[in-house]
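> coords below, sequence missing:
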């Protein structure tokens, strides 16, 4: 199969869909890999490294799309990339379609086979291709929160961990999944006072066992959430409903009642955000202020550390890329119902139920299109 890797064009996105080592694995199995020139610059992987791995270098994105059968990316295709997709393409990347009707409509029109990293599942009920970026985003969220607390960034002027004789910042983490657990680890490591809210007693018990008495855990209800949010200096939104839009858990009224200079970090912004006042931002302008509260809502947070993120992502995605290349998309998805859950759009049909529901579109079960 001819596998294409275009350079990412989303604002301040420096990751790349495949490392040189990943390209080498595909070439060794008899596949062709076509990489857009300078696609790996953000991870310090030059064209020469990809060529040494057996890949060919394309002069531009148009050449990649015109010659590849499968497009492997990191972020959702931007409008100009979507215009290059055809029914001959397999698109394998993060899509986050639920809150993004324009992208969904373009992918429907393209006729391409669109497989989303974030809806592939595993035997444990997890999301194996979302997990590595959730780990990165969870850890970065607390760094972002700590920086946003600084006075020059319009925050409260607090040091996350305080100093002897001065209390640390209070951090609330909404959601105890992969993002929440990693955020908790970093916040506690920085010396903050941390409270995690979740609706699963099992999740709260697991986190309590891991972090001990230094962590406060609270069963999440509307009342308990409001109480914790209003006294917190930093709130990390770490909720996820696979494939669906994020629930708006923190209302505009709650935001207006928070302390001036406190910080909201919305890690769920790719799925529409879990704060009513959220809107997607970029690394160039990562924050905005509503009612005196600093909002950090960068939609590609792991892009800030592209080298770490790309290698972690390729570790997770490469086995799936190889299966698609070796077997073709139909056989690869037929052989694994968890992989099949990644199929979001095919032949102009929406095959991900949460996406169809979010946008009031007809839903077609993925099994029926194989």
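Sure thing, it's come through. These numbers were taken from a predicted model, which means no experiment stands behind them.
> alpha carbons only for contacts and neighbour counts from here, please
Will do.
> List the neighbours of the strand or helix carrying residue 196 that are in contact with it.
Using DSSP states H and E, residue 196 maps to strand 193-198. Applying C-alpha atoms under 8 Å, 6 or more residues apart in numbering, the contact partners of strand 193-198 are 168-176, 180, 184, 187-188, 204, 214-220, 225, 228.
> List the contacts of the following helix or strand past that strand.
Per DSSP H and E, the first helix or strand lying C-terminal to strand 193-198 is helix 201-211. Residues from elsewhere that reach helix 201-211 (C-alpha under 8 Å, 6+ apart): 176, 177, 181, 185, 196, 197, 198, 215, 216, 217, 218, 219.
> burial measure for the second one, as a count.
One way to gauge burial is a neighbour count; for residue 177, by other C-alpha atoms under 10 Å, it gives 21.
> this is the comparison structure:
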């Protein structure tokens, strides 16, 4: 199969769909890989590095999109890229379609098979292609929050870990999944006063067993959320509903009760955000102030550390890329976990949360693939 790796064009995105070692692995399995010139610059991989891995180098994006049977990238295709997507192609990337009606409409119109990393499952019911970036984003969220709390970046001037005689920052994490657990790990390591809210008792038990008295776990109710947000210096939104738009758990009224110049970091912004006052920002302009609260809402947070992120993502995606390259759509028919990643297929929406968000009928992936 001919596999295409375009250069990412989303603002501030420096990751790449496949690094040179992954390309070499695919070529050793008998596949061709065409990589857009400069695709690896963000991770320090030159065109020569890709050529050493036996990739073909394309001078223009159209040379990749126009030829590849399988397009492997990181972030959702931008409007100019979606125009180059065609019927019969397979797209494999993060898509986050539920809050993005325009992208969804374009993918439907393309007639392509569009597989979203974030809804691929595994035998344990987890999300193996979302988890690596969730770990990165959770860890970055605390770094970003600590940075934003500095007065030079708009914050109140609070040091996360405090110093002897001065208490540490209160860090409140909403959601105890992969993002929340990794955020808690870093916040604890920095010496913060850490609290995690979740509606799942099992998640709270896991966090308490892992971190002991270093974290306070709280069952998430509206009253608990209001109370914790009120006392926080930094609130991290780490909520995930697979494939769906994130619930707006923190209202504008709650934001108004927070301490002036405290910080919120919305890791859920790719799925629409879990703060009512959130809107996407970029690495170039990561924050804004709303209601005297600093908001950090970068929609591709792991792009800030592209080398680490690309390696972690490729480790997870490569076996699935190989399966698609070896077997094409048959890989989806034979693997229910991979087919759970199928969001759009030949004009049909095959992911229930996306269909609900769009207000259109949902078609089971197996039904769509059999038609």
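Thanks, I have it. Just so we're clear, the structure is a prediction, and the values are computed from it rather than from any experiment.
> Mind giving me the PyMOL command for buried ones among the contacts of strand 193-198 of structure 1?
To isolate the buried ones among these in PyMOL, judged by 16 or more other C-alpha atoms under 10 Å, type:
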select buried, resi 168+169+170+171+172+173+174+175+176+180+184+187+188+204+215+216+217+218+220+225+228
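> Inside helices: which ones of the contacts of strand 193-198 of structure 1?
Those of the contacts of strand 193-198 of structure 1 mapping onto helices are 180, 184, 187, 188, 204, 225, 228, per DSSP state H.
> Closest one of these to residue 128 of structure 1?
residue 180 (15.9 Å; C-alpha to C-alpha).
> burial count for the residue lying closest to the closest one once chain neighbours are set aside?
Using C-alpha to C-alpha, 6 or more residues apart in numbering and skipping the chain neighbours, the partner closest in space to residue 180 of structure 1 is residue 238 (5.4 Å). By other C-alpha under 10 Å, 29 other residues sit near residue 238 of structure 1.
> Confirm for me that residue 238 of structure 1 is in contact with residue 182.
No - counting by C-alpha atoms under 8 Å, residue 182 is not a contact partner of residue 238 of structure 1; they are 10.0 Å apart.
> Need the overlap of contacts for those two.
In contact with both residue 238 of structure 1 and residue 182: residue 138, using C-alpha under 8 Å, 6+ apart.
> residues in contact with residue 117 of structure 1?
When contacts are counted by C-alpha under 8 Å, 6+ apart, residue 117 of structure 1 touches 92, 93, 94, 95, 129, 130, 317, 342.
> Do I have it right that the second one meets residue 113?
Going back to what we said before, that points to residue 93 of structure 1. No - using C-alpha under 8 Å, residue 93 of structure 1 is not in contact with residue 113; the gap is 11.3 Å.
> Which one of the two is surrounded by more residues?
Ranked by neighbour count (other C-alpha under 10 Å), residue 93 of structure 1 and residue 113 place residue 113 first, with 26 against 22.
> tell me the contacts of the more buried one?
Residues near residue 113 of structure 1 by C-alpha under 8 Å, 6+ apart: 87, 89, 90, 91, 343, 345, 346, 347.
> mind running it again at 6 Å?
90, 346 (C-alpha atoms under 6 Å, 6 or more residues apart in numbering).
> Kindly provide the distance from it to residue 215 of structure 1.
For residue 113 of structure 1, the distance to residue 215 of structure 1 equals 44 Å [C-alpha to C-alpha, to the nearest Å].
> what's next to stretch 82-95 of structure 1, contact-wise?
Contacts of stretch 82-95 of structure 1 (C-alpha under 6 Å, 6+ apart): 69-76, 110-117.
> one more time with 8 Å
Residues from elsewhere that reach stretch 82-95 of structure 1, judged by C-alpha under 8 Å, 6+ apart: 17, 62, 65-66, 68-77, 103, 106-107, 110-118, 329, 347.
> Which of those residues fall within helices?
Using DSSP H, the members of these that fall in helices are 62, 65, 66, 103, 106, 107, 110, 329.
> of those, buried ones?
Among those, those classed as buried by 16+ other C-alpha under 10 Å are 65, 103, 106, 107, 110, 329.
> And these, which is closest to residue 10 of structure 1?
Closest to residue 10 of structure 1, out of all of these and judged by C-alpha to C-alpha, is residue 103, at 13.6 Å.
> Look up the closest residue to the closest one, ignoring the ones flanking it.
Closest residue to residue 103 of structure 1 apart from its sequence neighbours, by C-alpha to C-alpha, 6+ apart: residue 97 at 6.9 Å.
> Which of the helices or strands spans the residue opposite that neighbour in structure 2 once aligned?
Alignment note: residue 97 of structure 1 maps to residue 97 in structure 2; criterion TM-score structural alignment. Residue 97 of structure 2 is part of no helix or strand, with elements assigned from DSSP H and E.
> Surely residue 97 of structure 2 touches residue 353?
No - taking C-alpha under 8 Å as the definition, residue 97 of structure 2 is not a contact partner of residue 353, at 9.2 Å.
> Identify the contacts common to these two.
Shared contacts of residue 97 of structure 2 and residue 353, defined by C-alpha under 8 Å, 6+ apart, comprise residue 243.
> Could you work out the most separated pair of the contacts of helix 201-211 of structure 1?
Maximum pairwise distance among those (C-alpha to C-alpha): 18.9 Å, between 185 and 219.
> quick one: contacts for the residue nearest in space to the middle of structure 2?
Closest residue to the average C-alpha location of structure 2: residue 133 at 5.8 Å, with C-alpha atoms, centre = their mean. Residue 133 of structure 2 makes contacts with 302, 309, 312, 313, as judged by C-alpha under 8 Å, 6+ apart.
> Alignment lookup: it to structure 1.
Using TM-score structural alignment, residue 133 of structure 2 pairs with residue 133 in structure 1.
> distance from the helix or strand hosting that match to structure 2 after superposition?
Here residue 133 of structure 1 sits within helix 131-148, counting by DSSP H and E. Taken over the aligned residues, the distance from helix 131-148 of structure 1 to structure 2 averages 0.2 Å (mean C-alpha distance after the TM-score superposition for structure 1).
> if I pick residue 248 of structure 1, what's in contact with it?
Applying C-alpha under 8 Å, 6+ apart, we find residue 248 of structure 1 in contact with 273, 274, 275, 276.
> now swap in residue 236 of structure 1 and tell me
141, 142, 171, 172, 173, 174, 180, 183, 264, 265, 266, 267.
> Can you classify residue 30 of structure 1 by secondary structure?
In terms of secondary structure, residue 30 of structure 1 is coil; the call rests on DSSP: H, G, I helix; E, B strand; the rest coil.
> I'd like the distance between it and residue 322 of structure 1.
For residue 30 of structure 1, the distance to residue 322 of structure 1 equals 11 Å [C-alpha to C-alpha].
> Alright, I will stop here.
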